[in-house]
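Student: everything below, folded, please.
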Amino acid sequence: MATKTELSPTARQSKNAQDMQVDEALIPRKVPSLCSARYGIALVLHFCNFTMIAQNVIMNITMVAMVNSTSPQSQLNDSSEGLPVDSFGGLSKAPKSLPAKSSILGGQFAIWEKWSPPHERSRLCSIALSGMLLGCFTAILTGGFISETLGWPFVFYIFGGVGCVCCLLWFVVIYDDPVSYPWISTSEKEYIISSLKQQVRSSKQPLPIKAMLRSLPIWSICLACFSHQWLVSTMVVYIPTYISSVYHVNIRDNGLLSALPFIVAWGIGMVGGYLADFLLTKKFRLITVRKIATILGSLPSSALIVSLPYLNSSYITATALLTLSCGLSTLCQSGIYINVLDIAPRYSSFLMGASRGFSSIAPVIVPTVSGFLLSQDPEFGWRNVFFLLFAVNLLGLIFYLIFGEADVQDWAKERKLTRL
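Tutor: Here you go, the predicted structure:
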């Protein structure tokens, strides 16, 4: 007969504190970060994410050219004006590839489950995830130019070639865990293993679906991701249209202005990861860091967008606010988007795919709801769209601030059995 040993909440907290002290004592103090195995893996994942998003964006950029012509060269004069239209709004068509994206993101989190020390998790994940933003920037900036100068097939040849290189890097560089990695130093291997000692995953266990569905921390992450994707979808799809209708300047026709928000977001996203880990070294609680990153990535971004109808100065100001809002929104990478690694590391890949799948509902709803608001009230329609964005974002943020956690949940821990 087997029974599960249970401790009282006070005894469990005391034991966890003792385990953390022991683990901190076992972690080597000086471990290289530059040219290390874990940062090399983060860089490879960065370029894999770059390729994944870039290929999605170039599909939208070249769609006009492919549909309007049977010859790679004959369509250039007729469709070159249409190419930039999809370049900024290309991500609005992302739901077509959401299943692939969710599986890729879930696979990445399965890697970080065994490769990311808790005090470096924010920066490693931010380095990897920021590749998506660099992919958007590069594809938007160069996709139309390549189509016009060389023909649309060369866009696929070039970015497809980059994808092949990333695939080869993946097979050569990526390993399941540090133990099996052939090029890792002994000190780095000990550092990673000792820092993850509390996250034991020696036995296979079925997914605790019922416990997950009853978990408020999981729902807080899903709802916060949903509200944040509402923000991102509105920025990508409707802000360029707003600037065009109010200031009569089509920033979609300017490749640099269209791509600028993404390169700013790329830089801020990686800086945010380092900042989150820096706060952890200053004895901030992990959940406090996650919530600070989520607040900074949600509240200022939505507030900047709400302020747009009240600023009638110039389109340059509006574009600057859009760029800043897009950049700040990526701070959530160090908050809600990696929080599943904290609360359920052994199920992080599944939960990441589930949360991304749930949040993908937002890009489907946003165009319908926003279009309805704009058609019903032409004068104050934009204000209604932006205030709805702010309200959705604020509700998701408040729910996360109340119920979000960063401790490994009981149902995500290994079940230890004793024989009687």
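
Student: only C-alpha atoms for contact and neighbour calcs from this point on.
Tutor: Will do.

Student: quick one: the longest helix along the chain to chain centroid distance?
Tutor: The helix of greatest length in the chain, counted in residues with DSSP state H as the criterion, is given as helix 255-281. Using CA atoms, centre = their mean, to the nearest Å, the mean C-alpha position of helix 255-281 is found 11 Å from that of the whole chain.

Student: this one next, for a side-by-side:
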Amino acid sequence: MERYGSDTERDDTPLLQRAEEERVQRGKTKISPVPACGSSRYGLALLSSFGFFVVYSLRVNLSVAMVDMLNNTQSDTNHSSSVCPAHANPPRPKHNHTASVYNWDSETQGWILGSFFYGYILTQILGGYLAGRWGPKWLMGLGILGTVFFTLLTPVAADLGAKYLIAVRVLEGIGEGVTFPAMYTMWAAWAPPLERSRLLTISYIGAQLGTVVSLPLSGQICFYLDWTYVFYIFGAIGLVWFVLWTCLAFDSPNTHPRISEQERLYITNSLKNELSTSAGYIPWRAILTSGPLWAIVVAHFSYNWTFYTLLTLLPTYMKEVLGFSIQQNGMLSALPYIGCVVLAVLSGQLADHLRETWLVRTVTVRKVFSIVGMLGPAVFLVAAGYTGCDYTLAVTFLTLSSALGGVSASGFNINHLDIAPSYAGILLGITNTFATIPGMVGPVIARTLTQQNTIEEWQTVFYIAAGINLFGATVYTLFGRGGVQPWAVHTSYNHGD
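Tutor: Down below sits the predicted model:
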């Protein structure tokens, strides 16, 4: 059984005091923080945010396009098949009917929507390992480039058949699977401890922004052009990002040719006592038996069940239950993620402020933000199932559910860097492997439970998601930790800096 004594002691010592004591012990002069404006680390945060914008745009655009890919002649007229009364729908341009449509049943739709995650789960741990071994820059860049390539092939695959589309989506998932572990590995070398919440929040809100933009934009593209252009346009945006990433991103401050010496010293000195000096050594046994890591695994799995349920099926719910058209669908489906972006940014600022100014223990901040970010979505998701055909209330509750989920961005979501910054990419790969399972099975289970698309069927889907969220929040509250674990600062196999 793992001992937590040393971890508790580190949590009890304020971060600023601890850092100052370590500097004094080594006779170092204090390095003042470098302003954010114009800094290389915040430039990396913005560039990586654009990268995750691309990642999620390519991931979720199928959710909206799927509504228009199906051979449902009634959907273009009055939505008579929806549970609730249809909304007024403007006439669609004639030229948007040129794209193919398909006769896929609910089960096939579920497999298509979930197939991405069958590839995504394969490269999580491998991505963390390769990022530490070969460097995160090219791993992330080539991973997204591969996803862009297969996105551009999506219309061809769909014409060939559902099996080919599923195969292409699996390959997209393989490419995207390395992105988060690679970026966590990069942040281990770039993010000063007291700026982690802010930097990582900026970086990862790109995922939410990708959802916010791609959902309504995909709806508009389907309305005015046709669904094939959804994949062509977002694929082109991905190519632009790859060029910028190749020219502007670097693995660490020491390899960046344009970083100021003051900022380089500020970053490297702040991380000196948290990073392992054992290049190439990975304490696999300690990692896989770490209680704090498994607490993150359970929280990550639970949160993603709700997140992926909404991410893949919200457009379907908007159409089949609430009766919104393809044009209205994308815009309304994006509202929940706008709230998520706002609260994610605010929570990142608040989390670092509490730790730096008020000296609140890291573990306390992570747990409180995780509880709010998991129980809040559970409550409002269940409430959304009881709004009936009150469109305003339904959209409001769904928005509040996703918005409160953004608070967890400063909770368990970045706890990997707190407990083992040297191995953050590998830890993220492990937790994200388990957290990908909801994306694989969630859409299939949800579509199986909603064969008739009744409100009662969707209530069951929402209850399942809420219950899993509650379980995850409870486990993380009991077993989560905030300090660097003893196995994460191994020094036996020292190969130098």
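
Student: one step back: how close does the very next helix or strand once past the longest helix of the first structure sit to the second structure?
Tutor: Secondary structure here is assigned by DSSP states H and E; on that basis, the next helix or strand after helix 255-281 of the first structure toward the C-terminus is helix 286-306. In the superposition with the second structure, the average deviation recorded for helix 286-306 of the first structure is 1.0 Å (mean CA distance after the TM-score superposition for the first structure).

Student: equivalent range in the second structure for helix 286-306 of the first structure?
Tutor: Matched against the second structure by TM-score structural alignment, helix 286-306 of the first structure falls on residues 362-382.

Student: show me what counts as buried in the matching stretch.
Tutor: Of the residues in stretch 362-382 of the second structure, 362-382 count as buried by neighbour count, 16 or more other CA atoms under 10 Å.

Student: picking that back up, how about the longest helix of the first structure: buried residues?
Tutor: The neighbour-count check on helix 255-281 of the first structure (16+ other CA under 10 Å) flags 255, 257-278, 280 as buried.

Student: with the first structure overlaid, how far apart is stretch 433-444 of the second structure on average?
Tutor: When the first structure is superposed, stretch 433-444 of the second structure averages 1.9 Å from its matched positions, counting by mean CA distance after the TM-score superposition for the first structure.

Student: what about the nearest residue to residue 69 of the second structure once chain neighbours are set aside, distance to residue 376 of the second structure?
Tutor: Of all residues beyond its chain neighbours, the one nearest residue 69 of the second structure is residue 101 (4.8 Å), with distances taken as CA to CA, 6 or more residues apart in numbering. Going from residue 101 of the second structure to residue 376 of the second structure by CA to CA, to the nearest Å gives 38 Å.

Student: what's the answer for residue 19 of the second structure, then?
Tutor: Here the criterion is CA to CA. By it, residue 19 of the second structure lies 34 Å from residue 376 of the second structure.

Student: next: residue 11 of the second structure.
Tutor: As it turns out, when the distance is counted by CA to CA, residue 11 of the second structure lies 26 Å from residue 376 of the second structure.

Student: next one: residue 453 of the second structure
Tutor: 25 Å.

Student: again with residue 183 of the second structure
Tutor: When CA to CA is the yardstick, residue 183 of the second structure and residue 376 of the second structure sit 28 Å from each other.

Student: same check, this time on residue 117 of the second structure
Tutor: 26 Å.

Student: endpoints of stretch 80-99 of the first structure, how far apart?
Tutor: Termini of stretch 80-99 of the first structure sit 31 Å apart (CA to CA).

Student: so how far is that stretch off the chain centroid?
Tutor: Averaging C-alpha positions (CA atoms, centre = their mean) puts stretch 80-99 of the first structure 18 Å from its chain's average.

Student: counterpart of residue 344 of the first structure in the second structure?
Tutor: Residue 344 of the first structure maps onto residue 420 of the second structure when the alignment is built from TM-score structural alignment.

Student: so its match sits against residue 482, correct?
Tutor: No - taking CA atoms under 8 Å as the contact criterion, residue 420 of the second structure and residue 482 are not neighbours in contact, 9.8 Å apart.

Student: just the element for the aligned partner of residue 430 of the second structure in the first structure, please.
Tutor: For residue 430 of the second structure, the aligned position in the first structure is occupied by residue 354, per TM-score structural alignment. Counting by DSSP H and E, the secondary-structure element that holds residue 354 of the first structure is helix 348-359.

Student: tell me which helix or strand comes right after that helix.
Tutor: Downstream of helix 348-359 of the first structure, the next assigned helix or strand under DSSP H and E is helix 361-376.

Student: what sits against the match of residue 430 of the second structure?
Tutor: If you count contacts by CA atoms under 8 Å, 6 or more residues apart in numbering, residue 354 of the first structure has them with residue 102.

Student: try 7 Å
Tutor: Contacts of residue 354 of the first structure were listed using CA atoms under 7 Å, 6 or more residues apart in numbering, and none were found.

Student: what distance do you get for it to residue 280 of the first structure?
Tutor: 27 Å.

Student: and what of residue 102 of the first structure?
Tutor: Computed with CA to CA, the distance linking residue 102 of the first structure and residue 280 of the first structure is 28 Å.

Student: next one: residue 67 of the first structure
Tutor: The value you get for residue 67 of the first structure to residue 280 of the first structure, if CA to CA is used, is 52 Å.

Student: for residue 202 of the first structure, same thing?
Tutor: If you go by CA to CA, the gap between residue 202 of the first structure and residue 280 of the first structure works out to 28 Å.
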